[in-house]
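>>> Sequence and predicted structure below; questions after.
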Amino acid sequence: MFLGTYEPRLDDKGRLILPAKFREPMAGGIVITRGQDRCLYAYPRVEFERILARMQDASTTSKRNRDYMRVFLSGASDEIPDKQGRVTITSNLRNYAGLSRELAVIGAGTKVEIWDLASWNAYLDENEQAFADISEEVLPGL
């Protein structure tokens, strides 16, 4: 399970050093792809394979399904972290998410989200009140 927020930097070669807590589950491979809200999703390879299997069960006669799978899979990058826990984020994914050197890497349960730090902070500012307002709807009785 991935939890927490970390603020690493991209190096000059477009590499991210994974937070130490995230390295072991991603040691066998990581798949980075486009996410919603202009962030990137990073999955351990095993989790990505589970998602891919579910996608293959989806009807390809549905244009919406085909469109989603194309966008999700066409930007995917398969990486193996090096000994320092670094993975390369491809230029097309860096451009998609508008990544600068300053990042926010957040644990989101079964995946990790990679955000430009300024975009993440703006997202939090915009959604903080909604977070409070919908808590009862999302998690009744909490």
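Noted; the coordinates are in hand.

>>> From now on I want contacts and neighbour counts done on CA atoms only, so please keep to that.
Will do.

>>> can you tell me how far Tyr68 sits from Ala130?
Taking Cα to Cα, to the nearest Å as the measure, Tyr68 and Ala130 are separated by 26 Å.

>>> what do you get for Glu49?
Using Cα to Cα, Glu49 is found at 33 Å from Ala130.

>>> Identify the residues contacting Ala108.
Applying Cα atoms under 8 Å, 6 or more residues apart in numbering, one finds that Ala108 lies in contact with Met1, Phe2, Leu3.

>>> who's in contact with the closest residue in space to the first one that isn't next to it in sequence?
In other words, Met1. Nearest non-adjacent residue to Met1, counting by Cα to Cα, 6 or more residues apart in numbering: Gly109, 5.1 Å away. With contact taken as Cα under 8 Å, 6+ apart, Gly109 is in contact with Met1, Phe2, Leu3.

>>> take the one below as the second:
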Amino acid sequence: MLLGTYAPKLDEKGRIILPAKFRDELGDGVVLTRGQERCIYVFSNEGFAAQHDKIREAPLTSRAARDFLRLFLSGASSEVPDKQHRITIPPMLRDYAQLDRDLTVIGAGNRAEIWSTEAWNEYYAAQEEAFSNTEEEVIPGLF
């Protein structure tokens, strides 16, 4: 399970070093793709295959499912970390997530997410109060 918040830097070649705590799960290879809220989702190869299998179960007749699948898969890129545990973020995904040098990488359970630090801070500030006020009805059985 991927957990925590990290602050790697994007180098001039568009690479980041995977957080050490993520390397066991992501060290053999990752799939990067567009995430929601303009972040980048980072899945293990197995995690991406499982996610794809779930998406494929949606009916082909559903326009929303087709749209989601197209955007999700057309932005996907398979990457293998180098010996320094760096992965390259393709330019198209860097543009999509508006990444600059300062990044925030979070563990989100079955995936990691790469955010521009500015976008993450804005998202966090906007969501923190709602998180604090979450009631049982939102996630039944949570508390």
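Noted; the coordinates are in hand. Every value quoted in this text rests on a predicted model; they were computed, and no experiment measured them.

>>> Need the TM-score between these chains.
Once the chains are overlaid, their TM-score stands at 0.95 when taken by TM-score structural alignment, normalised by the length of structure 1; 142 aligned residues with a Cα RMSD of 1.3 Å.

>>> circling back to that earlier point, just give me the closest of the contacts of Ala108 of structure 1 to Leu93 of structure 1.
Relative to Leu93 of structure 1, the closest of the contacts of Ala108 of structure 1 is Phe2; by Cα to Cα it sits at 21.1 Å.

>>> In contact with the aligned partner of the closest one in structure 2: list those residues for me.
Applying TM-score structural alignment, one finds that Phe2 of structure 1 aligns to Leu2 in structure 2. Shown in contact with Leu2 of structure 2 (Cα under 8 Å, 6+ apart): Lys21, Phe22, Glu25, Ile106, Gly107, Ala108, Gly109, Asn110, Arg111, Ala112.

>>> What is the aligned counterpart of the second one in structure 1?
It refers to Phe22 of structure 2. Going residue by residue (TM-score structural alignment), Phe22 of structure 2 aligns to Phe22.

>>> ok, now how distant is the residue nearest to that match when sequence neighbours are not counted from Gln84 of structure 1?
Nearest non-adjacent residue to Phe22 of structure 1, counting by Cα to Cα, 6+ apart: Phe2, 6.8 Å away. Phe2 of structure 1 sits 19 Å away from Gln84 of structure 1, taking Cα to Cα as the criterion.

>>> On the three-state scheme, the residue nearest the centre of structure 2 is what?
Nearest to the geometric centre of structure 2 sits Tyr41, at 1.9 Å (Cα atoms, centre = their mean). Here Tyr41 of structure 2 is strand, with the state taken from DSSP: H, G, I helix; E, B strand; the rest coil.

>>> what residues are up against Gly27 of structure 2?
Residues in contact with Gly27 of structure 2 (Cα under 8 Å, 6+ apart) are Val80, Pro81, His85.

>>> Try it again at 7 Å.
Residues in contact with Gly27 of structure 2, defined by Cα atoms under 7 Å, 6 or more residues apart in numbering, are Pro81.

>>> Equivalent analysis for Gly141 of structure 1, please.
Listed by Cα under 7 Å, 6+ apart, Gly141 of structure 1 has no contact partners.

>>> my read is it is in a strand, agree?
No: counting by three-state DSSP, one finds Gly141 of structure 1 to be coil, located in no strand.

>>> isn't Arg38 of structure 2 right next to Ala97, touching?
Yes: contact criterion Cα atoms under 7 Å: Arg38 of structure 2 and Ala97 qualify, at 4.8 Å.
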